[in-house]
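**Student:** This is a predicted model, with the sequence first.
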Amino acid sequence: MPRRLAPRVLAALARRYGDFASAEDAVQEALLSAATQWPARGVPERPDGWLITVAARRLTGQLRGETARRRRTERWAALTPPQELVAPPADAADPGAADDTLTLLVLCCHPSLAPPARIVLTLRAVGGLTTAEIARAFLLPEPTMAQRVSRAKQRVRAAGARFAPPPERERERAERYRSVPHVLYLIFNEGYTATGPELTRGGLTGEAIRLTRMVRRLLPEDGEVAGLLALMVLTDARRPARTGPDGALVPLAEQDRARWDRAAIAEGLALIGHTLAHAPVGPYQPQAAIAAVHAEAERAEDTDWPQVVGVYEVLRALAPSPVVTLNHAVALAMARGPRAGLALPESVVDDPRLTRHHRLYAVRAHLLELVGELAAARAEFQAAARLTTSLPKQRYLRRRAARIEHAGE
């Protein structure tokens, strides 16, 4: 719950004090306090008010300790006491009401920031992700990402950016939203394949979908936003079947497709069909098209793998990345045989972004198992299990390695 409330709490402080960077630091400290105190004392009746009170006190104390800002601190002390700072209730009856989370989204995409800085700052402020989670999303070391977050907040402060509603002019608004889809994509991915003991975090995936719907209402002709929304709803439709009764990971090929959300699939298919016909193609439309191919197959063996291979070729031309290459390898193996897929991972084996990422080893293990190189496959599964930060994935990969070992006995 604390992370879900973070954008609202940050918005309340940023609106009152005007210093986004300091407010964000204070909110992070309040979230840490909640994580340590709420399990023992219980969740407060007004958790958002509790977080705002704690964050405001931390912020006020920090400002009092900065002699260069003494006059500002004295002026703030004359304002309403922090404990009276409360988040306004959401008005569900007014869908056009200003949304603090969206306003934060626009602030984090300030023109003074380079696109990578906009992304990491939004993940922190709007998505509520920790620096470690953001680092994993970007395949970067945590200290490197911590520096990026710090520099981004310093740049926002230096630019004098304020907490304010989205710009009215269409061209400026479109520019500010240019990097938003990638931010929301990363938030969704962190929720769909979470770190830690659970495979998914429904709150993060739900928030990413909610924000993407909101952005699409603002930019209805943007094909990338529509493609991203299609990708999200088609992928999330499979979530009920991704885990077994014991919480174990169930891979796509083994999922009970009767448990997939058919309403979400219908929405996603309509979205991707429309945007492919009416908008320029960007990186998200092909990914959504691949998800649509899987969604349309009643059984795993009905999947049109040659079509998936063709779409991955388009995606590699539009947005090449080592992860796309690995996924393309799996599709090739399914369409043309495992040896056809094995050649591709070798092209990215030395990529520094993947040397500590479990996906490389898991794909190689799967393909090696298919060609009968069982000892090598077992070693790769074990390496992948050591590297993943998802406990369900770790258990799944270890079971795959153990299955190979028992098969050879």
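**Tutor:** Here it is on my side, so go on.

**Student:** alpha carbons only for contacts and neighbour counts from here, please
**Tutor:** OK.

**Student:** Give the buried residues for the longest helix along the chain.
**Tutor:** Ranked by residue count and defined by DSSP state H, the top helix of the chain is helix 20-41. Within helix 20-41, the residues that count as buried by 16 or more other Cα atoms under 10 Å are 20-31, 34.

**Student:** Can you name the element that comes right after the helix or strand harbouring Y361?
**Tutor:** Using DSSP states H and E, Y361 sits in helix 358-370. Proceeding N to C from helix 358-370, the next assigned helix or strand is helix 374-387, under DSSP H and E.

**Student:** Which strands and helices lie in contact with whichever helix or strand comes after that next one?
**Tutor:** Heading C-terminal from helix 374-387, the first helix or strand you meet, by DSSP H and E, is helix 391-407. Where contact means 3 or more Cα pairs under 8 Å, 6 or more residues apart in numbering; DSSP states H and E, helix 391-407 is packed against helix 374-387.

**Student:** ok, and what's touching the helix it packs on?
**Tutor:** 356-362, 364-369, 393-395, 397-398, 400-402, 404-405 (Cα atoms under 8 Å, 6 or more residues apart in numbering).

**Student:** which among the residues you listed end up buried?
**Tutor:** Buried among the contacts of helix 374-387 (16+ other Cα under 10 Å): 356-362, 364-369, 393-394, 397-398, 400-401, 404.

**Student:** what sits against R58?
**Tutor:** So R58 contacts A26, E29 (Cα under 8 Å, 6+ apart).

**Student:** Which strand or helix spans it?
**Tutor:** helix 47-64.

**Student:** Can you point out the buried residues in that helix?
**Tutor:** 47-60, 63-64.

**Student:** and if you look at stretch 172-187?
**Tutor:** R176, Y177, S179, V180, P181, H182, V183, L184, Y185, L186, I187.

**Student:** Next: stretch 370-387.
**Tutor:** Neighbour-count burial for stretch 370-387, counted by 16+ other Cα under 10 Å, picks out L374, A377, R378, E380, F381, Q382, A383, A384, A385, L387.

**Student:** Endpoint to endpoint, stretch 37-53 covers what distance?
**Tutor:** Chord length of stretch 37-53, first to last residue, is 14 Å (Cα to Cα, to the nearest Å).

**Student:** got it, and stretch 295-315?
**Tutor:** First residue to last in stretch 295-315 (Cα to Cα) measures 19 Å.

**Student:** now M145: how far from R3?
**Tutor:** 19 Å.

**Student:** also this one, for the comparison:
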Amino acid sequence: MLFTDLGLSEPILRAIAEEGYTSPTPIQAKSIPAVLKGGDLLAAAQTGTGKTAGFTLPILQRLSTIKPSSGKRLLRVLILTPTRELAAQVQESVVTYGKYTSLKSTVIFGGVGANPQIKAIAGGLDILVATPGRLLDLMSQKCVSLNDIEILVLDEADRMLDMGFLRDIKKILAALPKQRQNLLFSATFSTEIKALADGLLNSPALIEVARSNSANEAIAQLIHPVDRTKKHPLLAHLIQSNDWKQVLVFTRTKHGANKLVTQLEKDGITSMAIHGNKSQTARTKALADFKAGKLTALVATDIAARGIDIDQLPHVVNYDLPNVSEDYVHRIGRTGRAGSNGVAVSLVCIDEHQMLRDIEKLIKQKLPQEVITGFEPDPNAVAQPIQLRSQQHQQSRKPKTANGGAGRAPAKKAPAKRSSPPKRSFSR
């Protein structure tokens, strides 16, 4: 199948062709016709399968061919995302593939000044990409009206629920016209997602391009058993002995990310950390340098890395296994995108054996293990308890305090700054 077979107009096909693409991914091939029909949609797809283009392309098509009856420019599409990084990438997709249409869009999120965003909205828009917190802030200031919304998209809805945005989402839904098209995209069909869909969607088309909670088959997964105190030396050994040029490393905490960067730099491995405590300038530089190949290792926490989209990222390392098993799937999904191969390595100490069993149960497969010579784990080691949820993760699930890239923060506390990422690929 080709994009020319999907009913997209010449201006949109021209933009797609200029990016070097001719054939849609499976999620695009299924979702584009479904969205064009005008009905509701519930879609599950792993990261890296092209789901962002699966809704941006048909939305651009619908808006460019169906004009408002009033003849005026109206805000007709609202796309909600959980994080600033993902919001910026969705907006990038809208701009890239809508450049030969007359449609106008903007993105709003916290961590930056609101005045330019307010000015962009006041200038007239067709499409608004937003994180929930900043949108509610501007709605409370009467700076944005949702009265004419025709299409609502909830992107990565599972992550929005994980981060405690359900209350915010309900407030936004209450401000929307009842007659509209609803598109819900999620990496998994969890019980919570199904409950949200039941209350939001009207006889939706159902699309699932991969088994829920499954890992991408293009990703080679490997476990290296190691003592907790030898994780850093082992990581440095793997990077240097294998001549890895670009590796995304996940840690459990922000402090752990900072500490690991310091250790790797002493080993001569160029590294930077990205997490919620980093300034927006620092986050932007880290992402840009990593994508440009100036950094060997980008060390990230789960929430900070959500939405990172890098072409052909070859290696992902779980320095710490995630507290939440589903996050393992999201983490390794940073590699093996759009048909390319990737390697996901996990450094697992005795403290994390239960986490590993939970992950294997979730993805329904036993992960291969390889002990590296010189880094054999102590057979007499005793497991130490791990905090079930880091303070960061606990806070991210509380509706009243969850910032999570949305620009909302607890009272009397400044929101953590986050940045827009480098240019995204078509693979989302």
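**Tutor:** Happy to help now that I have it. Predicted model only: the values in this text are computed from it and were never measured.

**Student:** Any chance you could compute the TM-score here?
**Tutor:** Scored against TM-score structural alignment, normalised by the length of structure 1, the superposed chains reach a TM-score of 0.26; 195 aligned residues with a Cα RMSD of 7.6 Å.

**Student:** mind putting the buried residues of helix 20-41 of structure 1 in JSON lines, distance to A343 of structure 1 included?
**Tutor:** Output for those, formatted as JSON lines (distance: Cα to Cα, whole Å):
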{"residue": "F20", "distance to A343 of structure 1": "48"}
{"residue": "A21", "distance to A343 of structure 1": "47"}
{"residue": "S22", "distance to A343 of structure 1": "49"}
{"residue": "A23", "distance to A343 of structure 1": "50"}
{"residue": "E24", "distance to A343 of structure 1": "46"}
{"residue": "D25", "distance to A343 of structure 1": "46"}
{"residue": "A26", "distance to A343 of structure 1": "49"}
{"residue": "V27", "distance to A343 of structure 1": "47"}
{"residue": "Q28", "distance to A343 of structure 1": "45"}
{"residue": "E29", "distance to A343 of structure 1": "48"}
{"residue": "A30", "distance to A343 of structure 1": "49"}
{"residue": "L31", "distance to A343 of structure 1": "46"}
{"residue": "A34", "distance to A343 of structure 1": "49"}
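
**Student:** how about TSV for the buried residues of stretch 370-387 of structure 1, with distance to M334 of structure 1 added?
**Tutor:** Shown next, in TSV, are the buried residues of stretch 370-387 of structure 1 (distance: Cα to Cα, whole Å):
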residue	distance to M334 of structure 1
L374	18
A377	17
R378	20
E380	19
F381	19
Q382	23
A383	23
A384	21
A385	23
L387	25
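
**Student:** which one of the residues you listed is nearest P115 of structure 1?
**Tutor:** Closest approach to P115 of structure 1 among these (Cα to Cα): L387, at 28.6 Å.

**Student:** wait, isn't L31 of structure 1 in contact with R4?
**Tutor:** No: between L31 of structure 1 and R4 no contact is recorded; they are 10.3 Å apart, counting by Cα atoms under 8 Å.

**Student:** now V120 of structure 1, nearest residue through space, not along the chain?
**Tutor:** V149 (6.2 Å; Cα to Cα, 6 or more residues apart in numbering).

**Student:** Check whether that neighbour really touches R118, as I assumed.
**Tutor:** No: proximity of V149 of structure 1 to R118 does not meet the contact threshold set by Cα under 8 Å, at 9.3 Å.

**Student:** which of the two has more neighbours?
**Tutor:** Of the pair V149 of structure 1 and R118, R118 is the one with more neighbours under other Cα atoms under 10 Å, namely 27 against 23.

**Student:** Sticking with the nearest residue in space to W305 of structure 1 that is not next to it in sequence, tell me its helix or strand.
**Tutor:** Take W305 of structure 1 and drop its neighbours on the chain: the residue closest to it by Cα to Cα, 6+ apart is A335, 5.2 Å away. Applying DSSP H and E as the criterion places A335 of structure 1 in helix 322-336.

**Student:** Who are the contact partners of R331 of structure 2?
**Tutor:** For R331 of structure 2, the residues meeting the contact criterion (Cα under 8 Å, 6+ apart) are F250, D302, V316.

**Student:** The helix or strand containing L196 of structure 2 - contacts with which helices or strands?
**Tutor:** For L196 of structure 2, the host element (DSSP H and E) is helix 191-200. Using 3+ Cα pairs under 8 Å, 6+ apart, the elements in contact with helix 191-200 of structure 2 are helix 157-162, strand 181-186.

**Student:** what angle separates the last one from helix 191-200?
**Tutor:** It refers to strand 181-186 of structure 2. 180 degrees (axes from the mean of the first three to the mean of the last three Cα atoms, to 10 degrees).

**Student:** in the stretch 201-350 of structure 2, which spans are strands?
**Tutor:** 205-208, 219-225, 247-250, 271-274, 297-300, 315-318, 342-348 (DSSP state E, counting those that start in this stretch).

**Student:** secondary structure element for T106 of structure 2?
**Tutor:** strand 105-108.

**Student:** before we move on, the earlier item: of the helices and strands packed on helix 191-200 of structure 2, which stretch is the most buried?
**Tutor:** Comparing those by mean neighbour count (mean count of other Cα atoms under 10 Å), strand 181-186 ranks first with a mean of 24.

**Student:** Check the gap between the closest residue to T101 of structure 1 other than its chain neighbours and S150 of structure 1 for me.
**Tutor:** Nearest non-adjacent residue to T101 of structure 1, counting by Cα to Cα, 6+ apart: P7, 5.6 Å away. Separation of P7 of structure 1 from S150 of structure 1 (Cα to Cα) stands at 18 Å.

**Student:** cool, and M214 of structure 1?
**Tutor:** Relative to S150 of structure 1, and taking Cα to Cα, M214 of structure 1 is found at 28 Å.

**Student:** what do you get for I404 of structure 1?
**Tutor:** From I404 of structure 1 to S150 of structure 1 the distance is 46 Å (Cα to Cα).

**Student:** what does N189 of structure 1 give?
**Tutor:** When distance is defined by Cα to Cα, N189 of structure 1 is 23 Å away from S150 of structure 1.

**Student:** Then T53 of structure 1?
**Tutor:** Relative to S150 of structure 1, T53 of structure 1 is positioned 24 Å away (Cα to Cα).

**Student:** try L374 of structure 1
**Tutor:** L374 of structure 1 is 46 Å from S150 of structure 1, by Cα to Cα.

**Student:** for W305 of structure 1, same thing?
**Tutor:** The separation that W305 of structure 1 has from S150 of structure 1, given Cα to Cα, amounts to 44 Å.

**Student:** out of these two, which sits in the more crowded spot?
**Tutor:** W305 (20 against 15).

**Student:** ok, that one touching M334?
**Tutor:** Yes: at 6.4 Å, W305 of structure 1 and M334 qualify as touching, with contact defined as Cα under 8 Å.

**Student:** quick one: the helices in the stretch 1-150 of structure 2?
**Tutor:** Along the stretch 1-150 of structure 2, counting by DSSP state H, counting those that start in this stretch, helices occupy 10-18, 26-37, 51-65, 84-97, 115-122, 132-140.
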